[in-house]
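Participant: predicted coordinates and the sequence they were generated for:
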Amino acid sequence: MNKQSNVYTIIYASVMVIVVAAVLAYTALLLKEPQTKNVEIDKMKQILSSVNIASDATNAQELYKKYIVNTYVINADGEKIDGVNAFDVNTANQVKKASSDRELPVFVCRLEDGSEKYVIPMNGAGLWGPIWGYVSVDKDGNTIYGAYFAHQGETPGLGAEIEKPMFSDQYKGKHLFIDGEFKSIAVEKKGQKPVDGAEYVDAISGGTITSKGVQDMMKNSLEPYQNFFKSLK
C-alpha cells in the first residue's frame, strides 16, 4: 500500500487510536481497584479524625474496624432503612434532596473508655468548590465531641484553613440544641454573636464565604437528623 496515500493515513490513524484506547482502558481497569481502596481508606481516616483519632494509610483500616462498631442508615424520622450500606451512601447527592427523601448515614464509634459517639457526614459548598466533613456527637444527641472539615479548592491561608485544628477544635463541646430547639452551630466574625442565640465559633479571618459555607453545610446536613438526636436522649 502506498504510504503516501490518504487511505493509508486514515487506516494508520484509526489503528493507533484503537491501540491507545485499548491501552488506556486496560490501565484504568488495573488502577480501579487500588484507587477505590485509597478512597475508602481516606474516608475512614476522615471519620476517625472526627472522633479525635489520628490515623494514616497504614493503620486506618485497622483502627476503623476497632472503633467503628456499628453503621446504619436512617430517614428523617429517625427510623432505620434496611438494605443500605452507610459507607456507600453518596452524601454529596443526598444533601441536594429534600430532608424527607434523604438516606442519612450514621457511624457509631466506641472509644477506649466505653463511651459511644455518633459520626454524621456533611457536604456543602465553599467559595471555589465542594467542602465536606464529619461531626461526632455525644450520646446525649446534643454535644459535639469532635469535627473534621475538608475542601476541594479553597484559597490557601484563607478558606483552606477550615481543615486545620485551630478551626475544627472550636466545635468541641458546642451544642446543637438550645432550650430544646435545633440551632446548629453558627460561624461568626470574631467579636460577633448570632442573633438567634445559637452557639458559635469564630470564622476564618479573610475566609468569610468559606466559613459561612461551613455554617450552611452543618445546618443543612444535620437538620434532618433532629429526630435521631432527640431519640438518643
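Facilitator: Received the coordinates, thanks.

Participant: rest of the way, CA atoms for contacts and neighbours
Facilitator: Noted.

Participant: for the protein, what's the longest helix?
Facilitator: For the chain, the longest helix by residue count, based on DSSP state H, is helix 6-49.

Participant: ok, structure two:
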Amino acid sequence: MKESPWFNLVFMFIITAVLTSILSGIYEYTKPIIQTNEDITIKKAHLYAFNIEYPTDASSDEIEKIYNEKIQVESIDGTQVYVVKGVDDQPEAYGFTFAGGALWGEIKGIIALSPDLNKVIGIDFTEQNETPGLGGRIDEAEFKEQFRGVDLNSEAAPLTYRTTSQPGQVDAITGATLTSNSVLKILNETIGVAKKSIGGDQG
C-alpha cells in the first residue's frame, strides 16, 4: 500500500518537533554551566592582569573566593573600575576592561594599571577571534608578559611597538600587523579613558 504524502509530512513534523525539544532542553540545562565557566574565565583573566597568583588546579569556587577577596568593582566618573586595595584601604591597582574591533572580530580584555596610572601591571584577553598562529598569538604569555611594568610616561602614545627605526616598549607579533596595531590602539584608548576617569594624568 502506497503511503500518503501527508503521512510523511506529519512524521517529519513530529520528528523535528521532538528533536527541537530535546536540543532546547539540553541548552537550558547547560546554559547555567556555560555561563559559570565564562564568568570564571573572565575572573581568571582579571587575576592574571592584576598579577594575582592562584593555584593552577584551583576549583571554580576557589577562583571565586580569591577574586572576591582581592578585587572590588567600583563606579568612578561613570566608568566601571576594578580595584585592588591594600593597607588602609588604599588602591594598589586599577583595572579597566576594553573592547574593540580587530581583523576578524572584536577583541575584549582587561588592562591593570598602577595607582598613579603610569605603569602597566598586566593585560589579558577574554575574547578574540584572530587567526591561530598569527594574530591569535596575542593570547600567548610571551606577548602578554612583555606589557608588565611598562612605563606609560612616553612622550608619544602611552604604548608603542619597537621598530627598526624607533624604540618602543613592546614587540608586535610578526606577520600579524593588523591585529597588533588594533591591540595597541585599543589599549591606548583604554589608558586614556582610565586617566580621565581617575582624574587626569597623575604623573
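Facilitator: Looks like it arrived, so ask away. Since this is a predicted model, take the numbers as computed values, not measurements.

Participant: ok, average deviation of the longest helix of structure 1 from structure 2?
Facilitator: Helix 6-49 of structure 1, aligned to structure 2 and superposed, deviates on average by 0.8 Å (mean Cα distance after the TM-score superposition for structure 1).

Participant: by how many degrees do the helix or strand that comes right after that helix and helix 6-49 diverge?
Facilitator: Proceeding N to C from helix 6-49 of structure 1, the next assigned helix or strand is helix 60-67, under DSSP states H and E. Counting by axes from the mean of the first three to the mean of the last three Cα atoms, to 10 degrees, helix 60-67 of structure 1 lies at 40 degrees to helix 6-49.

Participant: what is helix 60-67 of structure 1 packed up against?
Facilitator: Using 3 or more Cα pairs under 8 Å, 6 or more residues apart in numbering; DSSP states H and E, the elements in contact with helix 60-67 of structure 1 are helix 6-49.

Participant: summarise which helices and strands the helix it packs on is packed against.
Facilitator: For helix 6-49 of structure 1, the packing partners by 3+ Cα pairs under 8 Å, 6+ apart come out as helix 60-67, strand 130-137, strand 144-151.

Participant: out of these, which gets nearest to F177 of structure 1?
Facilitator: Nearest of the helices and strands packed on helix 6-49 of structure 1 to F177 of structure 1, taken as Cα to Cα: strand 144-151 at 10.6 Å.

Participant: for that closest one, packing partners?
Facilitator: Using 3+ Cα pairs under 8 Å, 6+ apart, strand 144-151 of structure 1 is in contact with helix 6-49, strand 130-137, helix 165-168.

Participant: now the residue nearest the centre of structure 1, nearest residue through space, not along the chain?
Facilitator: Nearest residue to the geometric centre of structure 1 (Cα atoms, centre = their mean): G133, 3.6 Å. Among residues not flanking G133 of structure 1 along the chain, F149 sits closest, at 4.2 Å (Cα to Cα, 6 or more residues apart in numbering).

Participant: tilt between the lengthiest strand in structure 1 and strand 144-151?
Facilitator: Secondary structure assigned by DSSP state E gives strand 116-125 as the longest strand of structure 1. Strand 116-125 of structure 1 and strand 144-151 are oriented at 30 degrees to each other (the same axes, to 10 degrees).

Participant: before we move on, the earlier item: just the helices and strands packed on strand 144-151 of structure 1: most buried one?
Facilitator: Most buried of those by mean neighbour count (mean count of other Cα atoms under 10 Å) is strand 130-137; its value is a mean of 24.

Participant: returning to what we had before: trace the residue nearest to the centre of structure 1 over to structure 2, please.
Facilitator: For G133 of structure 1, the aligned position in structure 2 is G109, judged by TM-score structural alignment.

Participant: the aligned partner of E140 of structure 2 in structure 1: neighbour count?
Facilitator: Using TM-score structural alignment, the partner of E140 of structure 2 in structure 1 is K164. Using other Cα atoms under 10 Å, K164 of structure 1 has 12 neighbouring residues.

Participant: from P156 of structure 1, how far out is K164 of structure 1?
Facilitator: Distance from K164 of structure 1 to P156 of structure 1, counting by Cα to Cα, to the nearest Å: 11 Å.

Participant: tell me the contacts of the aligned partner of I123 of structure 2 in structure 1?
Facilitator: With TM-score structural alignment as the criterion, the equivalent of I123 of structure 2 in structure 1 is A147. By Cα atoms under 8 Å, 6 or more residues apart in numbering, the contact set of A147 of structure 1 is 49-51, 133-136, 168-169, 171-172.
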